[in-house]
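S.K.: Sequence first, predicted model second:
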Amino acid sequence: MSSRILTPLAAGTLFGAGLTIGGMTDPARVRGFLDIFGDWDPTLAFVMGGAVIVMAIAWRIVPRMVEPIFAEKFHIPDRSDLTPSLIGGSALFGVGWGIAGLCPGPGLAALVIEPALAATFVVSMFAGMLILRLFERN
């Protein structure tokens, strides 16, 4: 198999394993983390903190690189990427995360652990994506 297939497969496997080990695929734990005025569970703060540290290191390395290792060019966002659609989608993401206790990555990873519960979320997520595509102005 070529690196064009193996690299994303390895990255996705590592990502899914990290989400599972970190507890991000457990909706009760996610809702506990989001319940800051109730029975707050701070454990996911460490998962997010680890992700922030990795990205902080990556943001320091990327400007020094001539080109990416596994792509033709870098795709770095800038302030012009803040559109009303992005802001509205982010708000919808947060509301959905709070209600379901899952977001796209952990939802897909949860299909392996609790397929019946995660399937409802994943089917709804894909239906929302399809509805957006049908009504999106391009």
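M.R.: In hand now; what should we look at? Numbers count the residues shown, from 1 in each chain.
S.K.: C-alpha only now, for contacts and for neighbours.
M.R.: Noted.
S.K.: Tell me which residues of the helix or strand where L9 lies come out buried.
M.R.: Using DSSP states H and E, the element containing L9 is helix 3-22. For helix 3-22, burial by neighbour count (16 or more other CA atoms under 10 Å) applies to G16, G18, L19, T20.
S.K.: Spit out the contact partners of the spatially most central residue of the chain.
M.R.: Residue closest to the mean C-alpha point of the chain, counted by CA atoms, centre = their mean, is G105 at 4.6 Å. Going by CA atoms under 8 Å, 6 or more residues apart in numbering, G105 touches G16, L19.
S.K.: take a look at this one as well, against the first:
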Amino acid sequence: MIRLFLIALGAGTLFGAGLAVSGMADPTRVRGFLDLGGRWDPTLAFVMAGAILPMAIAWLIQRRLATPLAASQFAVPATGKLDRPLIVGSILFGIGWGIAGLCPGPAIAGLALNPSAALVFVIAMVVGMTVHRSFNRSTA
């Protein structure tokens, strides 16, 4: 249990540091990327492109492992069809991301970097997750 906690802590710390160093915890930068008709900021595109190589390497490594390092089996979700909940959820996520300039990862990192700006988003995110869970018990 402690090993799993330490792995999660290390991964979360690395992710948060990456967000901070790349500037992706700054909502202004994210909104600048989404502002195609104004002062477009391509920084997020470079961050996304930079994530492709490490992820490709991780998938190659995962395919060669019989089991993960901290679990008895891999929990890789099957690719499913595009259904209404996925599409509606994606639209809501995109609208929220565009308005706030934050998504869950940068919002949590933002609590450490700029708590006053991130706190409202994190509270709304937790409320939304709670409402979803109360209406959809299958995800609990």
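M.R.: Sure, I can see it. Everything numeric in this text was worked out from a predicted model, so none of it was measured.
S.K.: before we move on, the earlier item: relative to structure 2, what is the average displacement of the helix holding L9 of structure 1?
M.R.: Helix 3-22 of structure 1, aligned to structure 2 and superposed, deviates on average by 1.0 Å (mean CA distance after the TM-score superposition for structure 1).
S.K.: against structure 2, where does that helix fall?
M.R.: The aligned range for helix 3-22 of structure 1 in structure 2 is 3-22, by TM-score structural alignment.
S.K.: chain center to the matching stretch, what's the gap?
M.R.: 12 Å (CA atoms, centre = their mean, to the nearest Å).
S.K.: Quick one: residues in contact with it.
M.R.: By CA under 8 Å, 6+ apart, stretch 3-22 of structure 2 touches A25, V47, A70, G105, P106, A109, L113.
S.K.: ok, now stretch 107-120 of structure 1?
M.R.: The contact list for stretch 107-120 of structure 1 (CA under 8 Å, 6+ apart) reads G16, L19, T20, T25, D26, F121, V122.
S.K.: ok, and the closest non-adjacent residue to the last one?
M.R.: The shortest distance from V122 of structure 1 to any residue that is not its chain neighbour, by CA to CA, 6 or more residues apart in numbering, is 6.3 Å, and that residue is G107.
S.K.: quick one: the helix or strand harbouring that neighbour to helix 3-22, angle?
M.R.: Following DSSP H and E, one finds G107 of structure 1 within helix 104-113. Between helix 104-113 of structure 1 and helix 3-22, the angle formed by their directions is 80 degrees, by axes from the mean of the first three to the mean of the last three CA atoms, to 10 degrees.
S.K.: Name the residues of helix 104-113 of structure 1 that are buried.
M.R.: P106, G107, L108, A109, A110, L111.
S.K.: Likewise for stretch 76-86 of structure 1?
M.R.: Within stretch 76-86 of structure 1, no residue is scored as buried using 16+ other CA under 10 Å.
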